[in-house]
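In: make a model of this:
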Amino acid sequence: MTHKNDILNLRIPTKENPLRILMSACLAGLTCGYDGTANGEYPSALKLLKYDTIKIIKFCPEEFSFGTPREMCDIHGGTGYDVLNGKAKVLTETGKDWTEGMIKASEKMLEIAKNEGVELVILMDISAACGSQVIYSGNRFAENKVYQIGAGVSAAQLLNNGFKVISQRDFASLELLYSKIDPNHIAAENLKDHHETDWYKSYFKNQ
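Out: All right, here's what the predicted structure looks like:
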């Protein structure tokens, strides 16, 4: 998990040397979700597209390996870290094993991050590929769906290699980022990152 101090320690970008951010493509509005949509609209992420002091690199790991549209998939038997270590699998809603494709996609995302000199990554939370704080434990369409603390496969790959990762739900961190790149930005108060919300604390209170 990336901490707020990691955001505060980012350099102040310029037009000549923009801050390089790798973003889940759906958060940037690309229609690469499993059902051919952008998985909704996320103003907190879309706002970053307007700054000329930021270079946004967009990538969808699942589209890379499986195309769009595609089945929904989730991690079974652990987290993205466990998938990378061969201890968990990625299965679709109909039981297809997509583990190998998800690992290949995570390796491609890591390659892009390294080649582009990425300084921050913003990913779609809860995704089996891009979740950075919360993911499903098993099939999200199960009658009694279960969440777990953990990262998706691509997020785990990036975190393992030292990249700073936040989600579109980390509103406090995003406010710090806006302030870093825009001297005229007035930071909103009382915003929280995902792991600081009442829902998160209540759901995971015994973990």
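
In: CA atoms for contacts and neighbours, from now on please.
Out: Fine.

In: show me the longest helix that occurs in the protein.
Out: Among the elements of the chain assigned as helix by DSSP state H, the one spanning the most residues is helix 99-116.

In: quick one: it to chain centroid distance?
Out: What separates the centre of helix 99-116 from the centre of its chain is 13 Å, taken as C-alpha atoms, centre = their mean, to the nearest Å.

In: who's in contact with it?
Out: The contact list for helix 99-116 (C-alpha atoms under 8 Å, 6 or more residues apart in numbering) reads 20, 22, 59, 61-62, 64-66, 83-84, 89-91, 129, 153-155, 157-158.

In: please indicate which of these are buried?
Out: Among the contacts of helix 99-116, those classed as buried by neighbour count (16 or more other C-alpha atoms under 10 Å) are 20, 22, 59, 61-62, 64-65, 83-84, 89-91, 129, 153-155, 157-158.

In: here is the second sequence; please produce its structure so I can put it next to the first one:
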Amino acid sequence: MFGEEMKKLLVSSCLLGKPVRYDGQSQNLLHPGLESLKQQGRIVSFCPEVAGGLPTPRAPAEISQGRVLTQDAHDVTAEFKAGAQQALRVCKEQGIRFALLKESSPSCGRNYIYDGSHTGQKIRGMGLTAKLLSDNNIQVFSEQQLPALLAALAKV
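Out: Here you go, the predicted model:
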């Protein structure tokens, strides 16, 4: 509409206060910069796990040897991959080049994910959605990188 200044941002729904996390909770991220983007209508809320067909609440899942498994070893890789593909489709359809995703999630983790042992240990790595978006030239930031994201958005 007004060129570059109307660029949209894909944001994990849980960071916007939606109770879509595995435990049925949210992780509402309150920040003036994010509020400003909301008011400008530039935020596209998305939860890849829900989009992939998983219920809320759901069993916690972690990536282990390339698969996404719940604590009782139920394989939910297909649902996680489907949600990642839908996130990419939304970004392509809306010309989204930036995403703000929930750190540590097996979908959205940007810098860290749980190690697959279901013991609370984190390792460096990316969730399925974060990796797919990043591999498709969409800049992915975690909630801990919000200042860097806002700076990057200001430059486009």
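
In: quick revisit: in strands, which of the buried ones among the contacts of helix 99-116 of structure 1 fall?
Out: When strands are assigned by DSSP state E, the members of those inside them are 20, 22, 59, 89-91.

In: returning to that earlier point: the longest helix of structure 1 against structure 2, how far on average?
Out: With the two structures superposed, helix 99-116 of structure 1 lies on average 0.8 Å from its match in structure 2, counting by mean C-alpha distance after the TM-score superposition for structure 1.

In: which helices and strands sit right next to the helix or strand following that helix?
Out: As assigned by DSSP states H and E, the chain's next helix or strand after helix 99-116 of structure 1 is strand 120-123. Under the contact criterion of 3 or more C-alpha pairs under 8 Å, 6 or more residues apart in numbering; DSSP states H and E, the helices and strands touching strand 120-123 of structure 1 comprise strand 19-24, strand 165-167.

In: looking at those strands, which is buried most?
Out: By mean neighbour count, with neighbours taken as mean count of other C-alpha atoms under 10 Å, strand 165-167 ranks first of these at a mean of 28.

In: now what about that one, what contacts it?
Out: Contacting residues not belonging to strand 165-167 of structure 1 are listed as 1-2, 120-125, 131-133, 155, 158-159, 173, 194 [C-alpha under 8 Å, 6+ apart].

In: just the buried residues out of these, in ChimeraX syntax.
Out: When burial is assessed using 16+ other C-alpha under 10 Å, the buried subset of the contacts of strand 165-167 of structure 1 is captured in ChimeraX by this command:
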select :2,120,121,122,123,124,125,131,132,133,155,158,159,173,194
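
In: can you give me the first-to-last residue distance of stretch 124-142 of structure 1?
Out: Taking C-alpha to C-alpha, to the nearest Å, the span from the opening residue of stretch 124-142 of structure 1 to its closing residue is 21 Å.
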